[in-house]
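Participant: no FASTA, just this:
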């Protein structure tokens, strides 16, 4: 029963979030602020993680395919497809749920417990829409770009690490990342990125918006938000993979 209560309240909140905004200029200004705060500030961590993961996957693929009957190009192909299909969309979304999701929950939750949200409601402002809608739009907008950045730097990490580790040459690696490339894989992962972006923004916002108590409750809500966001990401990853890759 508690599960259905949360689901019902979540969709009720979304109804308010996507209600007609009072002042479009105010929302637009807030949107650019959220893109900078939630998206642009996440670029460096995405680059760093992707470079290391790309290098690690290249080395692991090289050792798992060390049998001479396997062509060396499979190393680049495996790294490319793993980055595109799973890491740069799903795994990155799980990581961003911890960074972006906890930020959203703590920000909105702090405003709730300090009665700033109540003040907005008294002034006649749709607080749900004003606080949450720009965050959702910003994260949904920025996630596909983070995906592209992650794939690029992941492949770059493999290109640098593979030859340095002596597991593959640069020409073999480049041939591998070009071999049997299916553009639909990119489309599939971009769709996942949009869905995951919506989950990463909306679920933590829900937990922050309905938090009650003080700083301890805000911290607890942030933990619940990240855990449930990760569960939903994995669930929708399974659903989208079944629907779009069959």
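Facilitator: Yep, it's here. Because the structure is a prediction, the values reported are computed rather than measured.
Participant: could you use CA atoms for every contact and neighbour count after this?
Facilitator: Noted.
Participant: and the longest helix along the chain, what does it pack against?
Facilitator: Scanning the chain for the longest helix, with DSSP state H as the assignment, gives helix 127-165. Contact here means 3 or more Cα pairs under 8 Å, 6 or more residues apart in numbering; DSSP states H and E; on that basis helix 127-165 packs against helix 2-17, helix 24-34, helix 43-64, helix 73-82, helix 116-122, helix 170-178, helix 183-209.
Participant: just send these back as a markdown table, with mean neighbour count too.
Facilitator: Compiled in a markdown table, the helices and strands packed on helix 127-165 are given as follows (neighbours: other Cα atoms under 10 Å):
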| stretch | mean neighbour count |
| --- | --- |
| helix 2-17 | 13 |
| helix 24-34 | 15 |
| helix 43-64 | 20 |
| helix 73-82 | 23 |
| helix 116-122 | 15 |
| helix 170-178 | 18 |
| helix 183-209 | 23 |
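Participant: got another, please set it beside the one above:
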């Protein structure tokens, strides 16, 4: 009997969480098309999310490019395929490594920040005060943040990919004496729309997931200061899991189209 309870209770809690998140998502799509539109707050969140994450994404992308090239070069040199490094690195970063690593970095940086910010507002009853004053806190706080993460993450991923490829070029220029023009030509020649479009398309879903889970956890934060920490932590954990699921589905669907 105790074993059944131990299995049923977590399953019940999980299903309740999924149901609440689905209802929260439905409210977002209902409110996003209804006026008034909080355009100034949306722009402020875009600046906060994009500009303040730019350095972290850039440094991460630069290190990815350096490490990936340094690790790959010795193996490729053994097979006499060192000339394929620009093509291999660019395709790997654009298709998979760049989007998922940048999204995970942003999940920790942006998702936890949104969860803690909205959670503290819920604990200090600022959201309740907005409801009493006649303001729609869901549209002002939630819709703007989800839209900002959805539109800014693809830009951050593009920036991180470019920095990662440049970091790869620096390694090649030191190890293989490759010019920037030659390296750039190899990168451009190997990339196709079938590489760039799926990665760009799924990056919008990555951004939506980061904003949605962060807002959901923060907006429904439990009372007390402990709840703020739990909301921030849960936002990062849940978002990371959701990102891997979205990435798997995106790669699976893309491969189906490749096989057609």
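Facilitator: Arrived safely, thanks for sending. From a predicted model like this one, the values you see are computed outputs, not experimental measurements.
Participant: thinking again about what came up before, tell me what angle the longest helix of structure 1 forms with helix 24-34.
Facilitator: Orientation note: helix 127-165 of structure 1 sits at an angle of 30 degrees relative to helix 24-34 (axes from the mean of the first three to the mean of the last three Cα atoms, to 10 degrees).
Participant: how far is helix 127-165 of structure 1 from where the chain is centred?
Facilitator: Offset of helix 127-165 of structure 1 from its chain centre (Cα atoms, centre = their mean, to the nearest Å): 7 Å.
Participant: residues near the alignment partner in structure 1 of residue 157 of structure 2, how many?
Facilitator: Using TM-score structural alignment to pair residues, one finds that residue 157 of structure 2 aligns to residue 147 in structure 1. By the other Cα atoms under 10 Å criterion, the neighbourhood of residue 147 of structure 1 contains 26 residues.
Participant: check which helix or strand covers the counterpart of residue 40 of structure 1 in structure 2.
Facilitator: Residue 40 of structure 1 maps onto residue 51 of structure 2 when the alignment is built from TM-score structural alignment. Counting by DSSP states H and E, the element that carries residue 51 of structure 2 is helix 39-78.
Participant: follow-up on the earlier one: could you export the helices and strands packed on helix 127-165 of structure 1 as JSON lines, including distance to residue 244 of structure 1?
Facilitator: Formatted as JSON lines, these follow (distance: least, Cα to Cα, whole Å):
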{"stretch": "helix 2-17", "distance to residue 244 of structure 1": "25"}
{"stretch": "helix 24-34", "distance to residue 244 of structure 1": "31"}
{"stretch": "helix 43-64", "distance to residue 244 of structure 1": "25"}
{"stretch": "helix 73-82", "distance to residue 244 of structure 1": "16"}
{"stretch": "helix 116-122", "distance to residue 244 of structure 1": "40"}
{"stretch": "helix 170-178", "distance to residue 244 of structure 1": "23"}
{"stretch": "helix 183-209", "distance to residue 244 of structure 1": "7"}
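Participant: just so I know, which of these lies nearest residue 225 of structure 1?
Facilitator: Each of those was scored for nearness to residue 225 of structure 1 using Cα to Cα, and the closest is helix 183-209 (4.8 Å).
Participant: buried residues, stretch 232-246 of structure 1. List them.
Facilitator: For stretch 232-246 of structure 1, the buried set under the neighbour-count rule, 16 or more other Cα atoms under 10 Å, comprises 232-234, 236-237, 240.
Participant: next one: stretch 150-161 of structure 1
Facilitator: 150-161.
Participant: and residue 109 of structure 1, which of the helices and strands packed on helix 127-165 of structure 1 is closest to it?
Facilitator: Nearest of these to residue 109 of structure 1, taken as Cα to Cα: helix 183-209 at 4.0 Å.
Participant: what's the average distance of the closest one to structure 2?
Facilitator: Its aligned residues in structure 2 lie a mean 0.6 Å from helix 183-209 of structure 1 after superposition (mean Cα distance after the TM-score superposition for structure 1).
Participant: so which bit of structure 2 is that helix matched to?
Facilitator: Under TM-score structural alignment, helix 183-209 of structure 1 corresponds to residues 193-219 of structure 2.
Participant: so how far is that stretch off the chain centroid?
Facilitator: 6 Å.
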